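Structure for this input, please:
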Amino acid sequence: MAESPNFQTEMRRLLRDRMLDAARDVVCAEGWGAVNMSRVAKTVGISRPVLYKEIGTKQDLADALIARETDEFLTGIATTLVDYPDDPAGGMTAAAEYALRTGADNPLLKAVLSGRNESDTTLLPALISDPDPILGRAVRALTAVAREQYRLPGLDDDELTSTIEILVRLALSHLFQPTGSIERAVTQIGSVLRSLLEDAV
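Predicted structure coming up:
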């Protein structure tokens, strides 16, 4: 009897998660420079051809790892916004605080930013300069969530997208290059958001 497509899809998803978990564990313990496809395949218990078929290149592995981590952040941010149903500035400020505090405790982010050696910087361009998967992904997702939850009739789509991009850029800047406490960063972000959203509701 043939396996159902849903079962096959679920098995591939679980296998992909195991691959990403294996890579993440190595990054957190030894840095991105210690990650190689043979090691990941051996840890998962599969062949390298299977790993390449499911993931692609090592850069594809990095992109997939970052995308999954970003999605987990975005899920937490969306949940935070729900607690502020009638306060867009308050909700978005709380979302920024969530991102900063969660990021500060994130083992993968700590490992990448610690710069154990030069080869570890491979992940940094994708994290801080490539428009995707973090900046673009976050702006698209949070713009949709903000529009659905707050409506914000005073902002057209371009204006809302710009506002969310400012929020995301500020949060990423404080996350990757902190110059003070998280409380100080949240205060700064909140002040900017209140100004931007003053006439949006």
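
C-alpha only now, for contacts and for neighbours.
Fine.

Do I have it right that Ile134 meets Leu127?
Yes - taking contact to mean C-alpha atoms under 8 Å, the distance of 6.6 Å between Ile134 and Leu127 places them in contact.

what do these two both touch?
Common contact partners of Ile134 and Leu127 (C-alpha atoms under 8 Å, 6 or more residues apart in numbering): Ile66.

How about residues contacting stretch 47-67?
Identification of contacts with stretch 47-67 by C-alpha under 8 Å, 6+ apart yields 16, 19-20, 23-24, 36-38, 41, 123, 126-127, 133-134.

in that stretch, what counts as buried?
Of the residues in stretch 47-67, Leu51, Ile55, Leu61, Ala62, Asp63, Ala64, Leu65, Ile66, Ala67 count as buried by neighbour count, 16 or more other C-alpha atoms under 10 Å.

Same question for stretch 96-115.
Neighbour counts over stretch 96-115 (16+ other C-alpha under 10 Å) mark 96-100, 103, 107-113, 115 as buried.

Who are the contact partners of the one residue sitting closest to the centre of the chain?
What sits nearest the mean C-alpha location of the chain, by C-alpha atoms, centre = their mean, is Thr70, with 1.7 Å. When contacts are counted by C-alpha under 8 Å, 6+ apart, Thr70 touches Pro133, Ile134, Ala138.

The structure of the following sequence is requested for comparison with the preceding one:
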Amino acid sequence: MTSANEVESESIRDRILDAAESCVLELGYDARLHARIAERSGFSRPTVYKYVGDQAAIVEALFQREVNKFFVVLDAVLRDEHSNLEIRFVDAIVFTVQYARNHEVLQKGLRDHPELVLPWFTVRSGPIVALTSGLMTPHFERLFTPDELSTVDPKAISEWAFRIISSLIVTQGVIETPDEDSLRDFVRSLLRIAFMAPPHT
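Predicted structure coming up:
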């Protein structure tokens, strides 16, 4: 059971991060944020440090909070009981990439400070891969028969989804996918390639 002090601490932290998000969007990731966050949140600078930490910790906390919010939304997409495995897989990828492309804080970071954001999709991606697997694996497990589960690892499918998604978010390609329809067609083509029969030798 959550105590009153924990609820209050969470409320303070949320107010600080709300202020931090607006400051980052206005001033950038590398601005001196603590004084502006304190002013905007109504808390003192020592309180900002206490609940969020230094500049790097603020950016990390914002990113982690946005990831957690996103997974709540994605869970509803994955619960569509009327979709088969392929449709649900494609829907999850397309939804996630479109969500990321329209996310102001993420896009500002990728555009202005990729050195701060890209590690979350590359060398520091472990926690997000784990979150992705934890969320998506149970959904995929329900779509497989016991026989299929003996040969297919839903965790591997979840990680594969993350790798496709992260690539589509942070890298440019020769095939353009500027809208949802073109993105969906591209992801479907990737699946067709993945499940092509091997050539005869």
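
overall similarity of the pair, as a TM-score.
Remark: TM-score between the superposed chains equals 0.79 [TM-score structural alignment, normalised by the length of the first structure]; 190 aligned residues with a C-alpha RMSD of 2.8 Å.

give me every residue that touches the aligned residue in the second structure for Asp87 of the first structure.
Matched to the second structure by TM-score structural alignment, Asp87 of the first structure sits across from Asn84. Residues in contact with Asn84 of the second structure (C-alpha under 8 Å, 6+ apart) are Leu143.

I'd like the distance from Asn84 of the second structure to Val77 of the second structure, if you could.
Separation of Asn84 of the second structure from Val77 of the second structure (C-alpha to C-alpha, to the nearest Å) stands at 13 Å.

Check Lys108 of the second structure too.
Distance from Lys108 of the second structure to Val77 of the second structure, counting by C-alpha to C-alpha: 26 Å.

if we can go back for a sec, can you tell me which of the contacts of Thr70 of the first structure is nearest Glu183 of the first structure?
Ala138 (22.0 Å; C-alpha to C-alpha).

Quick one: map the closest one onto the second structure.
Counting by TM-score structural alignment, Ala138 of the first structure corresponds to Thr132 in the second structure.

Kindly report the same for Thr9 of the first structure.
Here Thr9 of the first structure is matched to Glu6 in the second structure, going by TM-score structural alignment.

by contact count, what packs against the helix or strand that match falls within?
Under the criterion of DSSP states H and E, Glu6 of the second structure resides in helix 4-27. When contacts are defined as 3 or more C-alpha pairs under 8 Å, 6 or more residues apart in numbering; DSSP states H and E, helix 4-27 of the second structure sits against helix 34-41, helix 45-51, helix 55-78, helix 104-112.

Could you name the stretch from those that's closest to Thr151 of the second structure?
Closest to Thr151 of the second structure of those is helix 55-78 (C-alpha to C-alpha; 22.3 Å).

Next secondary structure after that closest one?
Counting by DSSP H and E, the next helix or strand C-terminal to helix 55-78 of the second structure is helix 85-101.

So which other helices or strands are in contact with that following helix?
Packed against helix 85-101 of the second structure by the contact rule (3+ C-alpha pairs under 8 Å, 6+ apart) you find helix 55-78, helix 104-112, helix 154-170, helix 180-194.

Thr96 of the second structure: what's its closest spatial neighbour, skipping adjacent residues?
Ile165 (7.0 Å; C-alpha to C-alpha, 6 or more residues apart in numbering).

Per the alignment, name the residue of the first structure opposite that neighbour.
Counting by TM-score structural alignment, Ile165 of the second structure lines up with Ala171 in the first structure.

Thought Arg101 was touching that match, still the case?
No - under the criterion of C-alpha under 8 Å, Ala171 of the first structure makes no contact with Arg101, lying 10.6 Å away.

before we move on, the earlier item: closest one to Leu175 of the first structure out of the buried residues of stretch 96-115 of the first structure, please.
Among the buried residues of stretch 96-115 of the first structure, Leu100 lies closest to Leu175 of the first structure (C-alpha to C-alpha), at 5.8 Å.
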